[in-house]
Every structure is written in C-alpha cells, then in structure tokens.
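A.B. asks: Sharing a sequence plus its predicted fold:
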Amino acid sequence: MRILLITGPGGSGRTTVAAATALRAAREGARTLLLTCDDALPAGLVPGGVPGLAVRLTDSAEGFRDVLTALQEQGGAALDLLGARPLERDEITPLPGARELAVLAAVREAARSGAHDLLVVDLPAAPEALALLALPGELRRYLRRLLPQERQAARALRPLLGRLAGVPMPSERLYESAARWDEQLAQVEDLLGRAEVRLTAEPGPSAVEAVRAAVLGLALYGLRPGALLATRVVPDASPDTWLTVLAAQQRKALDEWTAAGLPVHAVPHLGREPRGADDLTALGVPGAAVTAASAAGAAGSCSVERPVEDRSAEDGSLVWRIPLPGAVREELELVRRGDELLLAAGRFRRALPLPPALRRCAVTGAALREGVLAVRFVPDPAVWPSAER
C-alpha cells in the first residue's frame, strides 16, 4: 500500500487537495482510502458513489479512551502500589496529542487491513503534522530509556529482589507490554518513513517562510517533500488590477520555490470554493504516481540520506553530512550526548542516533554550507580499535 501524506500551512487548502488526490486515484482504478482528522470536511468534497473510494474521519476521543483504558489494565499492579483509582471509560476526555495518536493508529490499521492500494492522509497543519511524524520515534526512544529491554534478562531475580527491597518489582507483563508497544510504534515509524509527503501552500510572502520551515522540519526527521502544491494560483494576465498585483506576488513565491529545487505544481484558483467531483477534478492535482519522488520508487522515495564521509586518509576525520535545506546558522544548536546527536533547527528538535562508526568518535566541529550540516568527528583513541591492540 502506498501512502501519501498531505500537509501545509493552516488555510492552504490541504484538505481540498487531499480529497482531490484521493478522488483522482480512485477514478484511475486504485482502491483508495482518504483519512482525515478535519471535522469540517464538507460532504460535497468527496461525493458518495465513487467506486473504490472510502473516507474515514479519525475519532480522537474514542481512540484516546481505548489507549488509556489499555494502559490502566496493563499497569494495574503499579497503580495499586500507588493507591490510584483508575479512571472509568466514560469519564476519560482526550488530552493534547490524542488526535496525533488517533491518526497513527488509523494509519497502522489501514496498512494491516490490506483493503486499499493507496492511503491519502489529510494531516493537520505543518507544525502539528511534523510533531505527529516524529511521535513514533520519540515514543520508542522514551520506552527504551524508561524500560530498557536488557532489564528483562533479570526477570527470574525479580521476586527475590522484591522480597529484599520490600516493594513489588515491575511485573513481566509490564515489559511484555513495552515490547509490544515498541513493535507497534516501529511498524508505524516504518510506514511513515516510506510515505510520500506533499506540501500545500498558497503562494505569497508569508507562505515562503512557512514552506521553508516545513521543508527544514521534514529534513530533520529524514523526509523531503515529493511535491509542493501551490494552491489558489490566479492567472498571470487579468484586466483586474488587484488580481494583477496578486499574480505578481504569487509568481515571485513560485520562482523562489522553484529556485530552491522544490517540485512545484500549480493548482488553479477556481474563483469559488471547490464543491463536488467536477470542481475537484478541475483542480488538476497530480496523480498518486507522477511526482519525481514517486518515480524513484515507493519504498523510501522521500527519505533523506545522511552519508558518512571517510576522510581518515586526508586529515584523520569522519564527516557526517546532514541535509538541512533552508537552515539558518544562528538557529542551529548541536549537542553530543552518548550515542545521540541532539540537533535543534529553529522550532524543531531531534535526537539523531549516531551511525555505529561515529559512536567511537568525538565531535570536533560543524559547519553549515548550502543547506547541508557537516559534523566532523575524529576517532577516540580510548575506544577506537588499533593495530597495536
């Protein structure tokens, strides 16, 4: 199953683009599922009776109740130890982040069902969408830190340790649950890593900065956009002076995006809000397999490579190159902590696992040139293997 993720700045028409993309794919013969978290999705956008097209609205409230109820059941021993009174299902209300969890669960469910050829996901606005894409990896990282899998090796000693300590020890069920969560999160992380991301933006001065930030955030999480759909584009030639000025502003933004190497596709302004299948077809959005990223192959088509350059023969260093298009030097923060590189770019922050060879090295410098952060490492003599040992 191919997955298309649609996001962009708020108000850029991403829900309309997602609906038009799903409709076109279904008409071209693909069994298509449109997954949206927008409660305001107009029924007219996806008309009924289109063969091969299904629409699903994620229910964050119900999904959050399922997750929290399951957590309470699996952590019952710990809750009893703390004297906690579990929440009843009907009193559980969704918290911030519940929508993201519901979308991730729906993506995994759709992939497991095998009932569709294409999944089009109408994500929230770009900042929230980037947080959603990062969520599986971050949750797995927290699980590994809080419940290390190697601790399971001592499960035979837990009853003895419990008697010596005088308090109950974490049950085997807790570690089994953690392993199950890690497996499920890994599946979702793999699905998102192989998906194609398409950005939507209405060209204009503010959108240029919003797209730059979105592309930078995607790169930090190992993705690049397969297409940038410039929405509500007006004709260049018009007798209306106001439209002429607007067209000039849009053309400037389109030229900047093209010069930055983004795969831009213009979506025309219809002069009205799109309604029904005919309007969606008139938008002329690209199909599910016509972008440059798609042509490169479905698996990993939008992934970003982070190569390690071996310069040991020249100056004894290794250089890790991390693409960060649109990054500004003053907005970058870089910290080495254990086997991770903590990298912040603007409002985005990511803990990048170091490649195996670099874990035995020390960071000696970094430089940002032409949208690529080059981090320089040198082998640590204390741990680097040598011919003398």
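C.D. replies: Cool, the structure landed. These numbers come from a predicted model, not from an experiment. Numbers count the residues shown, from 1 in each chain.

A.B. asks: C-alpha from now on. contacts and neighbour counts both.
C.D. replies: Fine.

A.B. asks: Could you pull out the helices in the stretch 51-200 of the chain for me?
C.D. replies: For the stretch 51-200 of the chain, helices defined by DSSP state H, counting those that start in this stretch occupy the ranges 60-74, 76-82, 98-113, 126-146, 158-165, 172-193.

A.B. asks: could the ones you listed be laid out in CSV, adding mean neighbour count and distance to D38?
C.D. replies: Shown next, in CSV, are these (neighbours: other C-alpha atoms under 10 Å; distance: least, C-alpha to C-alpha, whole Å):
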stretch, mean neighbour count, distance to D38
helix 60-74, 16, 11
helix 76-82, 13, 35
helix 98-113, 18, 10
helix 126-146, 17, 13
helix 158-165, 13, 47
helix 172-193, 17, 20
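
A.B. asks: and of these, who's closest to P268?
C.D. replies: helix 126-146 (21.6 Å; C-alpha to C-alpha).

A.B. asks: ok, the residue nearest to A134 when sequence neighbours are not counted to P323 distance?
C.D. replies: Nearest non-adjacent residue to A134, counting by C-alpha to C-alpha, 6 or more residues apart in numbering: Y221, 6.7 Å away. Distance, Y221 to P323, using C-alpha to C-alpha, to the nearest Å: 10 Å.

A.B. asks: still on that earlier bit, OK, contacts around the residue nearest to A134?
C.D. replies: 133-134, 350 (C-alpha atoms under 8 Å, 6 or more residues apart in numbering).

A.B. asks: for D339, same thing?
C.D. replies: 353-354, 359.

A.B. asks: Among those residues, which one has the most neighbours?
C.D. replies: Comparing the contacts of D339 by number of neighbours (other C-alpha atoms under 10 Å), R359 comes first, having 18 neighbours.

A.B. asks: Surely A227 is in a strand?
C.D. replies: Yes - A227: assigned to a strand according to DSSP: H, G, I helix; E, B strand; the rest coil.

A.B. asks: let's bring in a second model and compare:
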Amino acid sequence: MRILLFTGKGGVGKSTVASGTAALAAAAGQRTLVLSTDAAHSLADAFGVPVGPEPTAVADHLFVQQVDAQLRFEQSWAEIQGYLLSVLDTTGMDPVAAEELTVIPGAEEVLALLELRLHALSDDWDVIVVDCAPTAETLRLLALPEALGWYMQRVFPVQQRVVKALRPVLSRAAGVPMPGGGVFEAVERLHAELDEVRTLLSGPEASVRIVLTPEAVVLAEARRAYTTLSLFGYRVDGVVANRVFPAEGADDWRAGWVLAQDEVLAQVEESFSGLPLWRSEYGAAEPVGVEALTALARGLYDGTDPIGTSGVRGPFEMVSVRSGVQLRLRLPFVTRDQVDLARSGDELVVTVGSHRRLLTLPASLARMRVTGARVDDDGVLRVSFQDAATASSSSPSAQERVG
C-alpha cells in the first residue's frame, strides 16, 4: 500500500494537488482514499460534492473522507478527558469552560492520523493520499509520536508506579482525585497507536511531497520543512511548484510575473536538487471536480507515475566503515554551526535550530562509543561509532557540539 502526504504553506494549493494526484491514481484502477488531517477541511470544495465523516465515493475507485474529529476524540480521549474534568470540577470551574480546556490543542489533526492508521490496517486501499495541515502544524504533528515516546519510556512508568502506590495519600493531600488505571491505559493506548502511525509514515511505502508556489517567502518555508522532515526521518520524494504563470501569450503585467517566478524556480531546482520537481501552470479556471482535478494531475506529472517513489532514499543510512560503523543523516540546507549532538545512554540527541530529535540507537550501536561527528558541506551529519573495547581513550566525549 502506498501512502502519500502533501504539505506546504497555507494557500499554495496543496489540497488541489493532493486531490488531483488521488484522482489520477484512481483513474488507473487503484483503490484510492483521500484523507484530510487539516482542521479546516477543503476536500469537499475541491471535489465539488458533499463529503461525510466516512469514506465517500466520488468516482470509480476514488473515495474522500473528512474525519469526524469529535467522534474519534470521544473514542480515543474520553477516559483522559473524564479525569481532567473531575480535577477541574474540584476547583469549581464552570462545566462548559472545563470541557473546552480539556481538549488538547491540535487534537483534530492527531485523531485524523489515528484514522489513517485504521485505514492502513484495513487493507481496503492501494493508495492513501493525505491532505495535511499547513507546514508548521504538520511538522509539530509528525514530531509528536517520538516526543510522546520519550515521555512514555522515561517518565510515565515512574509516574504510574508513584500514583498507584500513593493515590490515597496524594488525593487527601492535594484535594483532587488521582488518575486511575483506566487513565494510564488510555494514555498507553494513545501512545501505541501514534507509534504505529509513525512507523507507517517513516516506512518505505510512505513519503511526503512539498507543495509550493514560486515565491521567495514560500520557498524559504519549504526549505525549512525539508530539513525538519528529514531530521524526523520522513522521506521527501518530490516537490510540486503550483500556480506557475505560462510564458506564452503573456501581456506586460504577466510577463513581469513570469520573470519573477523563473528566478524563484531556478532557486527551487537548486535547493531541491536530486528530487523530482513537478510544475503546474495556472489554468483558465479553478480546477473543481474529479474531471478537472484529473486533468490538472495529468499535466502536472506529464506521463510519470503519480504515486511512484521516484527512487529517492530515506534520510537515514548505517554504513560499515574501516573503523566501525557510521550513522548518516541527511539534513538539507544545514551547516555545522546549526547542529548540536549529544549522547545520552542509548540515545543520540540531535538539535537543529529549534527542533530536537531523540534517536534511539539500535542495539548494535548502543554498545559502541561515539568516536567522531561532523556535518559535511552537502548537509549530511556523519556520526562514527566504534566498539568500546577498541575505541581510543582520546575519543570525543559522549556529549559534544558538532562543528
């Protein structure tokens, strides 16, 4: 099964491109589902038909779904929310206000990812196309499973044991109810499901496509998105330049735009060298409906496979070298002074700007020492490992700054 995620700055037309790609896949006979994780759903507008909370058929082999976040919220968060409501009730807070406070920010996007997991496990689809939220929300969302994993491994077991042992004392001392076993089980279940989602989205059958328009500000955000997606292990397999002005028949006003866009497009080609770059020209009318979306996608992919992986490798590699093993992580557009690296037990802590990732090392590397690290000019972080027994006593410390 193929999973394609489309993201980009708000307003660049990613919903249209995602819908067109799905329509073209369905036209080739692939059982295709388009799923939106954006709280501001726009798939119904793109297809020009009503779309419900369950997969809605809009053409042969093509289904569209705008997730009913409230229903999934009740299924996945009800136990946790019930406990939080009981805590707020002891403070005398108005019940309506308390219910609003217990809805976690970004819950709709998270629960849409859980819906994606159910569809991926169902074996009902050959292709799932995900229309993601704008870039910043998508990046926070895709980083969530790993961040929650760190909490579940390091903090949650201790917290669970303490609360279980001291619940009567804590309840009397704090004056608020302590969480019961059902709450902890709900948190564990939520974590396990999100971890499955992350495994799916970082696997070989899944990839991300960045949609942009030929504007300098949009390109800058796309570059940052590429770096962050790579940091968290998600494979970007192509870039879509949308709303490109056609050069033919341009009047003076449009000719100026064509020249400006050509300059940005040259930067796009340089920035994303090695990735397919698909271009979609402005049309005479907004593409709405299956037929128009399919035509847009045919022009965009120009005979290439719209759901192909393009042969682009993932951002991680483990390579055997003479001195041991080298872990390589591609970090596009990153320089040496932007990266911090630390070793903590069986984890590597990689920080790029404001984003931090904790990489749990496989057992084969966890037994080794870090003997060196550098960022090459091509933006590849290379971390060298060597058996502890043979590593030199003068090797770099377990915590170091890459530079």
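C.D. replies: Looks like it came in fine. Fair warning: this is a prediction, and the values are worked out from it, not measured in the lab.

A.B. asks: what's the matching residue for T351 of structure 2 over in structure 1?
C.D. replies: Mapped onto structure 1 by TM-score structural alignment, T351 of structure 2 lines up with A344.

A.B. asks: Could you count how many residues lie near that match?
C.D. replies: Neighbours around A344 of structure 1, by other C-alpha under 10 Å: 17.

A.B. asks: Make sure it is indeed in a strand.
C.D. replies: Yes - A344 of structure 1 forms part of a strand when assessed by three-state DSSP.

A.B. asks: And for it, nearest residue in space, chain neighbours not counted?
C.D. replies: Closest to A344 of structure 1 by C-alpha to C-alpha, 6+ apart is E333, at 5.0 Å.

A.B. asks: For S202 of structure 2, which residues are in contact?
C.D. replies: Applying C-alpha under 8 Å, 6+ apart, we find S202 of structure 2 in contact with 233-235.

A.B. asks: Quickly note the distance from it to Y226 of structure 2.
C.D. replies: From S202 of structure 2 over to Y226 of structure 2 (counting by C-alpha to C-alpha), the distance is 14 Å.

A.B. asks: what do you get for A107 of structure 2?
C.D. replies: For A107 of structure 2 relative to Y226 of structure 2 (C-alpha to C-alpha), the value is 24 Å.

A.B. asks: circling back: would you mind saying which of the helices of the stretch 51-200 of structure 1 lies nearest I6 of structure 1?
C.D. replies: For the helices of the stretch 51-200 of structure 1, proximity to I6 of structure 1 was assessed by C-alpha to C-alpha; helix 126-146 is nearest, at 9.1 Å.

A.B. asks: neighbouring contacts of the closest one?
C.D. replies: 7-10, 100-101, 104, 123, 178, 182, 185-186, 188-189, 192, 214, 217-218, 221.

A.B. asks: Relative to A225 of structure 2, how far out is the residue at minimal distance from the centre of structure 2?
C.D. replies: Centroid-nearest residue in structure 2, with C-alpha atoms, centre = their mean: L142, separated by 3.6 Å. With distances taken as C-alpha to C-alpha, L142 of structure 2 is found 11 Å from A225 of structure 2.

A.B. asks: Surely I80 of structure 2 touches E185?
C.D. replies: No - the criterion here is C-alpha atoms under 8 Å, and I80 of structure 2 misses it with E185 at 9.5 Å.

A.B. asks: For the corresponding residue of structure 1 for V129 of structure 2, list the residues it contacts.
C.D. replies: Aligned by TM-score structural alignment, V129 of structure 2 pairs with V120 of structure 1. V120 of structure 1 is in contact with 3-6, 18, 21-22, 32-35, counting by C-alpha under 8 Å, 6+ apart.

A.B. asks: Under the alignment, what does T58 of structure 1 map to in structure 2?
C.D. replies: Aligning on TM-score structural alignment places T58 of structure 1 opposite V67 in structure 2.

A.B. asks: One more: Q250 of structure 1?
C.D. replies: Using TM-score structural alignment, Q250 of structure 1 lines up with Q261 in structure 2.

A.B. asks: L147 of structure 1 too?
C.D. replies: Aligned partner of L147 of structure 1 by TM-score structural alignment: F156.

A.B. asks: Next one: that match from W77 of structure 2, what distance?
C.D. replies: For F156 of structure 2, the distance to W77 of structure 2 - C-alpha to C-alpha - is 17 Å.

A.B. asks: Equivalent analysis for R2 of structure 2, please.
C.D. replies: From R2 of structure 2 to W77 of structure 2 the distance is 29 Å (C-alpha to C-alpha).

A.B. asks: list the contacts for L34 of structure 1?
C.D. replies: 18-19, 22, 53-56, 119-122.

A.B. asks: What of Y83 of structure 2?
C.D. replies: 179, 183.

A.B. asks: For the aligned residue in structure 1 for V339 of structure 2, which non-adjacent residue is closest in space?
C.D. replies: Alignment note (TM-score structural alignment): V339 of structure 2 maps to L332 of structure 1. With C-alpha to C-alpha, 6+ apart as the criterion, L332 of structure 1 has its nearest non-adjacent residue at 4.7 Å, and that residue is A345.

A.B. asks: surely that neighbour meets P325?
C.D. replies: No - using C-alpha under 8 Å, A345 of structure 1 is not in contact with P325, being 10.5 Å away.
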